[in-house]
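Participant: sequence unknown, structure follows:
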């Protein structure tokens, strides 16, 4: 199959995506499997012309890259901490984590090939630091981050999936496994990607404890400790604790932010804008951590071996 790489020679103003027009983002485009695959590249001011860390940020099923760029708050952290954010677009709003869907021209979508082509381009253009490329994602985007850790171990230095454990087929496809730093954020009352997993027609989602045990074993960790986090919003019905595994292989780590009563969401810090009374129900969104901030604190410790 002929797969030709293209890059659009223009930038997309941030105002198109609901941001200030003070800076411009680049719309990347690559011809892959006969269609144009795109991604939004955000380079903070001052990082132009030099290789920098890149955090891939992937949305959940049915969303769009521009929408998640705005709602995740990741660019604010990137601008403060001097790393690049990359927001890929999925085919039909879905990542290929089920092996046979979605489909392009009768073939399963090759998301892994698209990501490798895109990352190779950014490294060759002296934009991405090849040793410091990381992946995070929400829900099915979280599942895709597990796939990248297993499929591109030479490119991805660490991952931080939010609101999903691994599915069973990913565990099988990842054997014998690639040691990789992993930080997870999961709510115990998530009614979409259940904390205790599920079995459905397309396969089994493992539980969060099963997934952490998988990475504990792959990373050769031997112990675990837990730290309750400060509760910042009195109206927030969730509580967050950080589980940190110890004795891991050099350069490896496993962490879990367990959100009691936490639902299917991307946690954001408490602010004047979200301190309204939460409904008396399970499935709240934690205001005790900022997902991207915690991911970056974790990421910046690690490089590709």
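Facilitator: Structure's in. What do you need? All values derive from a computational prediction rather than experimental measurement.
Participant: switch to C-alpha atoms for all contacts and neighbour counts from now on
Facilitator: Will do.
Participant: tell me, how many neighbours does residue 228 end up with?
Facilitator: As a burial measure, residue 228 scores 12 neighbours (other Cα atoms under 10 Å).
Participant: how about the nearest residue to it, chain neighbours excluded?
Facilitator: residue 241 (4.2 Å; Cα to Cα, 6 or more residues apart in numbering).
Participant: Where is the longest helix in the chain?
Facilitator: helix 111-124 (DSSP state H).
Participant: second one coming, line it up with the first:
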């Protein structure tokens, strides 16, 4: 990777606040104590112009049983954020369009880098001040929990859930430097989960020495210093969800952006018997197919912009380690899935990026694959690493998932 590309990778990692971006055993390190999840206690609109308001958001922070001080609490509202530093109880998000319905979340991080996220609060900008009282509780369809590794993750349970009906499970993975809550704010899967009746989980990776969250996905991205077993952690989430809810084992899916896309590929490689399909936005599989070695089929959707200067559409390197391009990642999985129909580009296109004129996204498909699996590449002509996504993005990803359960 040249210096320009690596510099852009670093810039994109920091900018992922707008998007929200192992073979070793966990026994090598003790679980990290987590703080208690913060609670959003009040939201107030402060009029600035006829079209925009600022949001003053108050949060109750508790360090919990870890006895470690809370370093900071990041508050997000859709694609904007503010930070509450130690000793403070509120922060202000500026310039939010009036009448916009925002989903507000808070995530506290303690001194060892472990974090916990609040339940969301949905608020219409410009409406009356909201505060938590005995009669105004958090939505009952979402919650935050902690697995045995003491790493918090968020989950969304559709209001129609009944233990008598098994539902699909979608795991949403953030990019490098982001959090699960930021990724949900970027891709907006919760409303799709409510409408289409699936359970959504969005966990957090661990924090590296630069303070950025990451997943130990492939050899290229993005565990540069440690060797945390994130595949084991994510499998433990699957097991915990299956023990707590009625999950359809034939409809378990992973979707991720950038480093989260790399991690989705890793999970498909490691647990192809457990995962029906994955979707990767601006991620990549292993460079060497033998490092993946999937033994059974998984449907794969690769979505990638041709102007991505961070994870290059044609492939590249990160710190000297190669990753495959979008076509190569998809082709690799067409081989794993034993697809007999060569790649074919469909005539129809569609629009995923509202800032690019016309229908910029074309579809190349590998079909007639083992166990009714399929591989698709959605090429976003002219799109960058963090494209502005249309509101239909999450729905289209779900439509691909819904069409590709395990047999």
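Facilitator: Here it is on my side, so go on. Here the structure is a predicted model, which is why all the values come from computation and not from measurement.
Participant: Got a TM-score for the two of them?
Facilitator: With the length set by TM-score structural alignment, normalised by the length of the first structure, the two chains reach a TM-score of 0.80; 278 aligned residues with a Cα RMSD of 3.0 Å.
Participant: show me the contacts for the counterpart of residue 211 of the first structure in the second structure.
Facilitator: Per TM-score structural alignment, the equivalent position to residue 211 of the first structure in the second structure is residue 329. When contacts are counted by Cα atoms under 8 Å, 6 or more residues apart in numbering, residue 329 of the second structure touches 284-286, 302.
Participant: Which of these are retained in the first structure?
Facilitator: Using both residues aligned by TM-score structural alignment, their matches' Cα atoms under 8 Å, the first structure keeps these contacts from these: 284-285.
Participant: Among the contacts of residue 329 of the second structure, name the ones in strands.
Facilitator: Within those, residues falling in strands by DSSP state E are residue 302.
Participant: farthest pair in the contacts of residue 329 of the second structure?
Facilitator: 286 and 302 (13.4 Å; Cα to Cα).
Participant: The residue nearest to residue 100 of the first structure when sequence neighbours are not counted - how many residues pack around it?
Facilitator: Distance criterion Cα to Cα, 6+ apart; nearest residue to residue 100 of the first structure, sequence neighbours excluded, is residue 108 at 5.1 Å. For residue 108 of the first structure, the neighbour count with other Cα under 10 Å is 15.
Participant: Trace residue 108 of the first structure over to the second structure, please.
Facilitator: So, by TM-score structural alignment, residue 108 of the first structure is matched to residue 227.
Participant: ok, now which ones touch residue 255 of the first structure?
Facilitator: Residue 255 of the first structure neighbours (Cα under 8 Å, 6+ apart): 182-184, 242-245.
Participant: ok, 7 Å please
Facilitator: Going by Cα atoms under 7 Å, 6 or more residues apart in numbering, residue 255 of the first structure touches 182-184, 243-245.
Participant: Looking at neighbours, which among the residues you listed is most surrounded?
Facilitator: Most surrounded of the contacts of residue 255 of the first structure: other Cα under 10 Å gives residue 182, at 27 neighbours.
Participant: Can you tell me the element the aligned partner of that one in the second structure falls in?
Facilitator: Using TM-score structural alignment to pair residues, one finds that residue 182 of the first structure aligns to residue 300 in the second structure. Assigned by DSSP states H and E, residue 300 of the second structure belongs to strand 299-305.
Participant: how close does that strand sit to the first structure?
Facilitator: Strand 299-305 of the second structure differs from its equivalent in the first structure by a mean of 0.7 Å after superposition (mean Cα distance after the TM-score superposition for the first structure).
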